[in-house]
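**Student:** With the sequence up front, the predicted model follows.
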Amino acid sequence: MDAPEEFCRLLSPLPLPDEMRQWDEEAERFGLSTAMLMENAGRVACDVLLRHCPDVEGAAVWLLMGSGNNGGDAACVARLLADRGARPLLFHARPPDAVSGASALHLSMARANGVRLAPLEELPVAMTACLGGMTAKERNATATAAAESGPPRIIVDGLLGTGFSGKLRPEAQAAIERVNALSRRIAGCFVLAIDIPSGLDAVSGLPSPVAGRAHATVTLAAAKPGLVLPCARPWAGALHVGDIGIPAAVRTRRPPRHYLLDGRALRGLPGPAPDAYKNSFGHVLVLGGAPGLSGAGHLAAAAALRAGAGLVSAAAPGSSLPAIKNDWPEIMTLALGDAGAVRWPASLPDPLRELLCRCTALAVGPGMGRGDDAAAFLAALLELPGRPPAVIDADALILLSRNRALLSRLTSADILTPHPGEAAALLAADTRQIQAQRPAALARLCGLSPAAVVLKGAGTLAGQSGRPVLISPYAIPALAMGGSGDVLAGCIAALLAQTGAGCRDALRVAATGVALHALAGRICARDFPLRGVRASELADALPHARATPGDPPATGGERCIPWPN
């Protein structure tokens, strides 16, 4: 990619570790030294710490200084805390005379400012001494310093940064486990991680095999993909993004491959024109809701209306239509077969062809069923020349997995919305494999066809071949219920219908629908914080979510990414 896509300009970048290194290198060529960026990092980390712990005068603060740039950031924080009257004790993983570059400069400034140093291997001795488990005669210099200052009120984790990958070395794992145990034992002890909790993988968001447990993390320049995934929340705590001065020109020249899909995605939605009428907002056709599964068809249709479609029709075997309509006069219907029909036709009847010519988007699959009749009907639909773009969901995805030749009939205007089980069927894999390697699964799904793909689940991913990956940070237990996916399919179809024939960016539409659906889920979770939301209530919340887009704005040079309850 030569520059960020227009839609991505609305979203926060999520650079991978190698991309972050490129930003740092470009910034240095721009004229910003590593020492200057390290000073900025230390200051923003200190500012975040003071927001959580405003009174640090006299407080014992333990800081872990690794051998990389994260360690230099920790040394800078130690110096700044000493300026505020705190009593920092800096545990260094590398001997001070072996530290080089910008980290050596900040370490020397910390020492000159009265910061006390101790080798990281003496952390167990310090822990024993500060907790009163060592006599004065048994103490060395580190133990004496720890005993004099008492148990730490604050721990700053600068041991390992985002460049870490693989498995922790035994000594690093032992240090992390000791700090986790110490922070649990000391009432009120606050842990701040610089850039990322040590041991947490910046790509997957998983520990390797353990990670530091922070109450807050200040990630530098931009959040990293693994940090915004819900699985990282128990380790990262409150996630803050600190601006360290990477120039906009650098970020533009080196756009990342991942972006944060939060509420700001909705800011790209246009408001209704004053002279708009129903056809201005598109016509969605729902193809689903077979006998016994008609509720799915109704939910998709209702969600399409709630998401702003001007017209919504549903076509299904005749016996299903009363339940799909479900006393919603706004949902128009077309019976496929007579009023008692229970099977999908093997070919497209003329009335359906005429309706397809009038529609601007399709929602295909919710409650369609998986029988031979549904398979034949889906094949006839996808092979129709010039058909409207389609959101393909639920049973239609399973049918695609059984007739993979149909994948060649998909276009770049279509959108696939599999949950992990449906993704496993499409990839001939196990659901556990999908969940263990979600980014890789998304890449494989995008390789099946030109269509955009939404891999649903906690931390939904959206992508399309050759384009950025968009990561939703939301994990809302209230959405984990039957019908939630049908609502999402109808929601995305409504947005797809509203884009018009000349402006169809399937990935942007899919991503906006994911964000709208998640924010509607947050609204529902206010009344039902854990469980108990009905899919119909989720659909009803869509207009309210659209009316109040976005997350809290940035303040004071840093932005907190809110973890939704």
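**Tutor:** Yep, it's here. Numbers count the residues shown, from 1 in each chain.

**Student:** Please make it C-alpha for all contacts and neighbour counts, starting now.
**Tutor:** Will do.

**Student:** Which positions within the top helix by length along the chain qualify as buried?
**Tutor:** Secondary structure of the chain per DSSP state H: the longest helix is helix 506-527. Under the neighbour-count criterion of 16 or more other CA atoms under 10 Å, helix 506-527 has 506-525 buried.

**Student:** before we go on, here's another structure to hold up against the first:
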Amino acid sequence: MRVLSAEEMRDMDRRAFEEYGITGVQLMEMAGRAVALVADHILQGRLTGELPAHPSPVLTWLDDLSRGRASLPARSGLRVCAVCGTGNNGGDGFVAARHLANWGYDCTIFVAGDPGRLQGEARLNYEALVRRGLPVIDVPEVSELRALEQADLIIDALLGTGIRGEVMERISEVMDIINSAEAPVLSVDIPSGINADTGEVCGNAVVADVTVTFAAPKTGLLLYPGADFAGAITVADIGIPAPLMDLRAPAGKHIIDGAMVSELIPERESDSHKGDHGHALLVAGSPGLTGAAEMAGRACVLSGAGLTTVACPGGAHATLAAKFTEVMTLPLGQPTEVALAPGHAKALLEQAGRWTAVGLGPGIGRDPQTISFVRDIVPKLDRPFVLDADALFALGEDAAKLLAGKADLGVITPHPGELARLLGTDAEWVQSNRLEAAGRAADDFGVVCVLKGAHTIVAEPQGRAFFNLTGNAGLAKGGSGDVLTGIILALLTQGLAPVEAAVAGVWLHGRAADIAAARSNQISLTATDCLKAIPEAFCEAGAV
């Protein structure tokens, strides 16, 4: 599924007219009707008790909810208040209110601004409401909005995707009243006050229970804090021609879904053997940190690698070997050696022909010798690899130099703090600019960057970015990143390109966490729980 910026959406609207003759009036009608359909669904659910007033955040496509309309309960007595601005977002709200009134709802429309400023399609739909005789109330004073306290549903159509800078004080007061009302809030395209490109709050914003967004999700709905304000997101088709939404675009933003991952899962021939599915080398673990190696190694096996070897310092080998049955282990150095060293890099590179792909980082520690090992071996890697944790620490601000020439080979999986160190900035900036930060890392280092966190972002050099919506807060716990490294390593080992392995890996990892959390809860979720759910995640993606 494509993800669009505000400018990209405006370009879609323009091209729909210039290339296909689809007018703004047609698009607004489709958009407003989509809002009305979702509003109807929410209200009928509240009436029958079949739909919660505050749905869990989830991304869905809008089906034709108008089917079976005659069998639904009567709508009289249910009050809808649409709070509309004077731009096109307000016009969408006018259309929604007209349809809801036609279906029998008690609709009141509030215009937060001077109706004389309405133009084009928005003015046409405002005038249609007036001619229809519906209560359209100008709001010179915010006290006029106290009627929202009696509403069964509030439609937020104040501000759309064009907002820049902070909202005006008067509009902010209107937002406060909407947010203080008890009724569920349905936002049009994006919660008013949220920057559609960055997810930033422009001084104040409406907190929605549901957001109906048009044609494709807007970037700001997937970036925090905007994602917290959006509630459940429903994507509505408003008639943008399919060629304009081409998913094969060489650049752009996309949401990872099960169908996309299903196409990436390696197929196995019935007569295949372990050698056909690659040999993964995982360099991980050190005394006191063998659990990281165990998590990553087990994830690699469960994710399909034909053979998995875990290499670790000799001083950690006995402990690590006792943890595995399906995984081979390789001691580097003597039992007295507790850290990786540059000499170990030479030993591994001499055996490089054995490995299909390499994973490096989980639990290796930050000993100066280990840092030298990483900085020695990474420039010499000539096969697909994934770097995580302490390997990223070792690269530091020399990442661009050490990763030079690794196009089409590498994946890095930093959390915000690790990426901040690589980019020479701070974690606060990374969190506030996640899409830009991931894209900058991919471009600067020439490898695929997986920026971990809520709505993990996968960015490829000079190309696409992908948002992952699977996963939950239970992943905010030690060991989770190690499991992800193992999954990505296994997929690289089976022949997936770096961006494919990263895209499939983050979705499978998050889905395993969701499956595991559903069995207990997010607070108690562990990396081991996620490991146990990996097979089910693969099944959901179509693995046989």
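**Tutor:** Received, thanks. On a predicted model such as this, the values are computed, not experimentally measured, just so you know.

**Student:** TM-score for the pair, please.
**Tutor:** Overlay of the two chains. TM-score (TM-score structural alignment, normalised by the length of the second structure): 0.89; 509 aligned residues with a CA RMSD of 2.1 Å.

**Student:** show me the contacts for residue 421 of the second structure.
**Tutor:** By CA atoms under 8 Å, 6 or more residues apart in numbering, the contact set of residue 421 of the second structure is 393, 396-397.

**Student:** Which single one of those is nearest to residue 262 of the second structure?
**Tutor:** The shortest approach to residue 262 of the second structure among the contacts of residue 421 of the second structure belongs to residue 393, at 33.3 Å (CA to CA).

**Student:** Residue 239 of the second structure contacts residue 30, doesn't it?
**Tutor:** Yes. Using CA atoms under 8 Å, residue 239 of the second structure is in contact with residue 30, at 7.2 Å.

**Student:** coming back round to it: what residues in the second structure pair up with the longest helix of the first structure?
**Tutor:** Here helix 506-527 of the first structure aligns to the second structure at residues 498-519, judged by TM-score structural alignment.

**Student:** With the first structure overlaid, how far apart is the matching stretch on average?
**Tutor:** Once fitted to the first structure, stretch 498-519 of the second structure is off its aligned match by 0.9 Å on average (mean CA distance after the TM-score superposition for the first structure).

**Student:** Skipping adjacent residues, who's closest to the counterpart of residue 382 of the second structure in the first structure in space?
**Tutor:** Counting by TM-score structural alignment, residue 382 of the second structure lines up with residue 387 in the first structure. Spatial nearest neighbour of residue 387 of the first structure, chain neighbours left out: residue 356 (6.8 Å); criterion: CA to CA, 6 or more residues apart in numbering.

**Student:** What count of nearby residues applies to that neighbour?
**Tutor:** 20 (other CA atoms under 10 Å).

**Student:** Tell me the secondary structure of it, please.
**Tutor:** helix (DSSP: H, G, I helix; E, B strand; the rest coil).

**Student:** Next one: it from residue 550 of the first structure, what distance?
**Tutor:** Residue 356 of the first structure sits at a distance of 35 Å from residue 550 of the first structure (criterion: CA to CA, to the nearest Å).

**Student:** next one: residue 74 of the first structure
**Tutor:** 33 Å.

**Student:** So for the two, which sits in the more crowded spot?
**Tutor:** Using other CA under 10 Å, the more surrounded residue of residue 74 of the first structure and residue 550 is residue 74, with 34 against 17.

**Student:** if I pick the more buried one, what's in contact with it?
**Tutor:** By CA under 8 Å, 6+ apart, the neighbours of residue 74 of the first structure are 42, 63-65, 156-158, 194.

**Student:** can we see that at 7 Å?
**Tutor:** 42, 63-65, 158 (CA atoms under 7 Å, 6 or more residues apart in numbering).

**Student:** And for residue 461 of the second structure?
**Tutor:** Going by CA under 7 Å, 6+ apart, residue 461 of the second structure touches 442-443, 446-448.

**Student:** Tell me the residue in the first structure aligned with it.
**Tutor:** By TM-score structural alignment, residue 461 of the second structure lines up with residue 465.

**Student:** hang on, its match in a helix?
**Tutor:** No. Looking at residue 465 of the first structure with three-state DSSP, it is coil, so not inside a helix.

**Student:** Now do the aligned partner of residue 203 of the first structure in the second structure: how many residues are near it, please.
**Tutor:** Superposed on the second structure with TM-score structural alignment, residue 203 of the first structure falls opposite residue 197. Residue 197 of the second structure: 20 surrounding residues under other CA under 10 Å.

**Student:** element containing residue 197 of the second structure?
**Tutor:** For residue 197 of the second structure, there is no helix or strand it lies in under DSSP states H and E.
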